[in-house]
Structures are given as C-alpha cells and as structure tokens.
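Peer 1: take a look and give me a structure for this.
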Amino acid sequence: MFKVLSDPTRIKILYLLSQEECNVNHIAEVLEMSQSAVSHQLSMLRNLRLVKYRREGKTLFYSCDDEHVISLL
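Peer 2: Predicted coordinates:
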C-alpha cells in the first residue's frame, strides 16, 4: 500500500476524493490529466480497496473507501 501511496498523482486523487465524490471527467479536469491516466490510477486504488464507486447510469462516481488512509495523508 505504501508503494501505491508514494505516487503524487494518486495522493492528489485521494485528497480530492476525500473532499467530494467525483467522476473520472471531473478528476481529470481538476488535476489536468487525461481521462485514461486517471482511470488507470483509479483502477490501482480500487484494487487495493482505497476507493469505491457507485454507478449512476453510465457514469461512475468515486469516493474514498478507507478513512484510515486519509488520516495517514
């Protein structure tokens, strides 16, 4: 888990998700990244159960899944 958290981009994503629930487009806009790069990072975070998502139509909304990680940050 610490290897995953060592990447500044993933920390920025986690911080943003700790503030609000976001979809990939919003995260990409705020962090000025491509949607595919954000999706790749979210996939890694999701595999470690650090983020969760809910589906609303075709859109996925992501949020933090583990509050302990936020307290570490």
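
Peer 1: contacts and neighbour counts: CA atoms only from here.
Peer 2: OK.

Peer 1: so what's the residue count around Q41?
Peer 2: 16 (other CA atoms under 10 Å).

Peer 1: ugh, wrong one, I meant I13
Peer 2: 23.

Peer 1: which residue packs closest to it, ignoring adjacent ones?
Peer 2: Leaving aside its sequence neighbours, I13 sits nearest to I27 (CA to CA, 6 or more residues apart in numbering; 7.2 Å).

Peer 1: I have a second one here; can you model it like the first so I can compare?
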Amino acid sequence: MEQSEHHFLNESTVEDVARTFKALADPTRVKILYLLSQEECSVGHIADVLNMTQSAVSHQLSFLKNLRLVKSRRQGKSLFYSYDDEHVIGVLKQVIDHSLHD
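Peer 2: Okay, here's the model as predicted:
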C-alpha cells in the first residue's frame, strides 16, 4: 500500500484555531458577534439589546478584540464595535444555518 503525503498545520495555527472555536463556544460571545454581524454597536446598545450590564459586555468585547474578532472605532467619547473578521462571521452563520436545518 502506497504511503500518502500528509500536510500538517503548524502549532501556532492550531492554537489560533482552537482559541477561535473557544470564543465561539460561549453563548454570550455568539450573541455579541451575531449582533455585530448586523450592525456596528456601542457597548451600551449591545448591553440593552442583550439585557446585560455594560461591564459584562465590555469584558466580552475585550476578549473578542484580543482575538482580533472585533474591532472598535472612536467617535467623540464613544466607542463603536464591529466584527473584524468576515471569515469568522461566515463560520458563525454556517453553524447557525446548520442548527436551524431540519
């Protein structure tokens, strides 16, 4: 039997992928990312829509920002957040579609 050639991911890539899936494994972060896939939002707006404290939202946004899944921009004294990676939003939407599929 002929030995096939295998291609392996480097350890850094494997760790990045695992961290991204860890981020998506949290229900609150899924809600935040899904909301940000629809519109740019302030922390206050996210807190209102998801019925959370601003502190809790800020904590989750910081986690997502460290993974480069969300980004922020300043407008006056306010920060507005949006998703930073179309690929991750695509994966999120595919998993949502899978969950809704009968």
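
Peer 1: the residue nearest to I13 of structure 1 maps to what in structure 2?
Peer 2: Matched across to structure 2, I27 of structure 1 falls on I46, judged by TM-score structural alignment.

Peer 1: residue contacts, that match?
Peer 2: I32, L35, M52, Q54, V57 (CA atoms under 8 Å, 6 or more residues apart in numbering).

Peer 1: tell me the spacing between it and S72 of structure 2.
Peer 2: 13 Å (CA to CA, to the nearest Å).

Peer 1: F21 of structure 2 now?
Peer 2: Distance from F21 of structure 2 to S72 of structure 2, by CA to CA: 21 Å.

Peer 1: so the two - more neighbours on which side?
Peer 2: Higher neighbour count among F21 of structure 2 and S72: S72, with 17 against 14, using other CA under 10 Å.

Peer 1: just to check, the more buried one is in contact with S78?
Peer 2: No - using CA atoms under 8 Å as the test, S72 of structure 2 is too far from S78 to be in contact (9.9 Å).

Peer 1: thinking again about what came up before, among the contacts of I46 of structure 2, name the ones in helices.
Peer 2: I32, L35, Q54, V57 (DSSP state H).

Peer 1: now name the helix or strand holding whichever residue in structure 1 pairs up with Y81 of structure 2.
Peer 2: Applying TM-score structural alignment, one finds that Y81 of structure 2 aligns to Y62 in structure 1. For Y62 of structure 1, the element it lies in under DSSP states H and E is strand 59-64.

Peer 1: gap between that strand and the chain center?
Peer 2: Its chain's average C-alpha position is 8 Å from that of strand 59-64 of structure 1, according to CA atoms, centre = their mean, to the nearest Å.
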